[in-house]
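Q: Predicted structure and sequence below. I'll ask about it afterward.
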Amino acid sequence: MSLILGVLGGMGPAATLDFLGRLQAYTPAAKDQDHIRVLMDLNPQVPDRNTPGAGAGPVLAEMAGGLAGGGAEVLAMPCNTAHAHADLIIRASGLPLIDMIGGAAKAAADTGARRVGVLGTKGALRLYREYLAARGLGLVSLEATRQEAFMALLYRIKAGDLSAEARTEMASLAHDLVADGAETLIAGCTEAPLVLAPRDIQVPLIDAGDLLARRCVAVCLEHEPPPQV
């Protein structure tokens, strides 16, 4: 038996489906019954996490409570920015939430880097700055106009643009962070890895969503304990 995983998804849908594919791929299974049971709330109607006061928190709390009521025993949320509402989600559900931001920050520290570049929204950058600082690491972020370019590209990816042009633009943004001193990069937005691969840059690339999928497998199969509530 394995723990039942509840996933708060839809932010955005393509990134959530990518996460589910990784979850399935990383589960050691010889037959259907060896896989993890997943309860999914793929809700693209969650208010924009990048708009202050939009009301994403209460919606996420309601989703979490619904997953708990359906039988979920541990939660995951493949959206970096939405982790600003982690405490509310945990309180509403009474369930542990596997920490996407913390997992990526630890992986960055494990590379030996002292300065870590993050491709993410402003909200995600605030979270990563705190987590990295707690480990004695500095955050490297894009300058203002390039951050605006990243956000414009992010919304294009959400709209389905996975073109060669989008890949080139994301790689260029990543190169900016390396040029500014980043020794490791975190793809701190789940859309970024849809158009960015480790081969595109010359420093280690940490995919926060990929790490989350791997940890979900480990927790649900009880290879490691779930987080404390």
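A: Happy to help now that I have it.
Q: hey, let's count contacts and neighbours off CA atoms from now on
A: Fine.
Q: For the protein, which segments are assigned as strands?
A: Taking DSSP state E, the strands of the chain run over residues 5-9, 38-42, 74-76, 115-119, 138-140, 184-187, 205-207.
Q: closest one to residue 177 among those?
A: Ranking the strands of the chain by proximity to residue 177 (C-alpha to C-alpha) places strand 115-119 first, at 5.6 Å.
Q: Give me the contact list for that closest one.
A: Contact partners of strand 115-119, identified using C-alpha atoms under 8 Å, 6 or more residues apart in numbering, comprise 108, 125, 128, 137-142, 150, 174, 177-178, 181-189, 192.
Q: what's around the nearest residue to residue 114 once chain neighbours are set aside, how many residues?
A: Spatial nearest neighbour of residue 114, chain neighbours left out: residue 137 (5.1 Å); criterion: C-alpha to C-alpha, 6 or more residues apart in numbering. Counted with other C-alpha atoms under 10 Å, residues neighbouring residue 137 total 19.
Q: and what of residue 35?
A: 20.
Q: Residue 179 now?
A: 10.
Q: The structure to be compared is supplied as follows:
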Amino acid sequence: MKTIGLIGGMSWESSLLYYQIINQRVKEKLGGYHSAKCLMYSVDFHEIKTLQDQGKWEEATRIMIDSAQRLQAGGSDFIVICTNTMHKMAKEVAESVTIPLVHIADATAAEIVKCGIRKVALLGTAFTMEQDFYKGRLTDKFGLEVLVPGDAARKIIHDIIYQELCLGIVKESSKASYIAIIQDLVQEGAEAVILGCTEIGLLLSAKDCSIPVFDTTRIHAEYAVDFALRDE
């Protein structure tokens, strides 16, 4: 079993899910008393969020690179960034180490393509929904057509993530808002929805939606285990 290196803390609420899902997957695969070999370097999300808000992505990138290098030095065999938004600097992080980086968008898109789906809605932070580092990868590498909500809906999604979910606050009213936004995207032709923020799974599940749901947290964490066990 390879050792999984996790860059966590963005937020710790979703990093907790990563640890839980990874160990559940190992138990499912190997049985008995097996658990995952993993290291987590957890950053202070206050620092990251401040840099995001100020648009200081170069400084945020340095923190992510330092985190990856610490995990490699600690014996990790590959890197998992436990957040969608911070894959904005995935290329720089990958180039800073000599071990692989397992990209969350690649793991998610592979599952979508496997299901024969081509037109997907994307929910996430404003950075993920509006910038090209994520949508572009889904389109260019996997041929997916990506729909995002309009301006007002994007603000609602973003604010709920940062003002509620990252703080462990889950509200039925916020769930209802997300469901309504998804239904609007279904009307635009969305065949499925990507929960493109690792906290959204705290709020929504497949049973809440009329179309297939791809929860990036679960997909990424389970893919990491499969990667760790690939040559076993």
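A: Good, I have the coordinates. Worth saying up front: this structure is predicted, and the values here are computed from it rather than measured.
Q: TM-score for these two?
A: Once superposed, the chains reach a TM-score of 0.90 (TM-score structural alignment, normalised by the length of structure 1), with 222 aligned residues with a C-alpha RMSD of 1.8 Å.
Q: returning to that earlier point: how about the residue nearest to residue 114 of structure 1, what's its match in structure 2?
A: Using TM-score structural alignment, the equivalent of residue 137 of structure 1 in structure 2 is residue 144.
Q: That match touches residue 116, doesn't it?
A: No: counting by C-alpha atoms under 8 Å, residue 144 of structure 2 does not reach residue 116; the two are 10.4 Å apart.
Q: Would you check how far apart residue 160 of structure 2 and residue 217 of structure 2 are?
A: Residue 160 of structure 2 sits 17 Å away from residue 217 of structure 2, going by C-alpha to C-alpha, to the nearest Å.
Q: what does residue 32 of structure 2 give?
A: Using C-alpha to C-alpha, residue 32 of structure 2 is found at 25 Å from residue 217 of structure 2.
Q: With neighbour numbers in mind, choose between the two.
A: Between residue 32 of structure 2 and residue 217, counted using other C-alpha under 10 Å, residue 217 has the larger neighbour count: 26 against 9.
Q: Would you mind finding the match for the more buried one in structure 1?
A: Per TM-score structural alignment, residue 217 of structure 2 is aligned with residue 209.
Q: so how far is residue 145 of structure 1 from its match?
A: Distance, residue 209 of structure 1 to residue 145 of structure 1, using C-alpha to C-alpha: 26 Å.
Q: same thing with residue 160 of structure 1?
A: For residue 160 of structure 1, the distance to residue 145 of structure 1 - C-alpha to C-alpha - is 23 Å.
Q: Touching, the match of residue 217 of structure 2 and residue 190? I think so.
A: Yes: if you go by C-alpha under 8 Å, residue 209 of structure 1 and residue 190 touch, sitting 6.1 Å apart.
Q: between these two, what contacts are shared?
A: 78, 79.
Q: thinking again about what came up before, turn the strands of structure 1 into JSON lines, including distance to residue 57 of structure 1 and mean neighbour count.
A: Listed next are these as JSON lines, based on distance: least, C-alpha to C-alpha, whole Å; neighbours: other C-alpha atoms under 10 Å:
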{"stretch": "strand 5-9", "distance to residue 57 of structure 1": "12", "mean neighbour count": "25"}
{"stretch": "strand 38-42", "distance to residue 57 of structure 1": "15", "mean neighbour count": "18"}
{"stretch": "strand 74-76", "distance to residue 57 of structure 1": "15", "mean neighbour count": "25"}
{"stretch": "strand 115-119", "distance to residue 57 of structure 1": "23", "mean neighbour count": "25"}
{"stretch": "strand 138-140", "distance to residue 57 of structure 1": "26", "mean neighbour count": "21"}
{"stretch": "strand 184-187", "distance to residue 57 of structure 1": "23", "mean neighbour count": "25"}
{"stretch": "strand 205-207", "distance to residue 57 of structure 1": "24", "mean neighbour count": "22"}
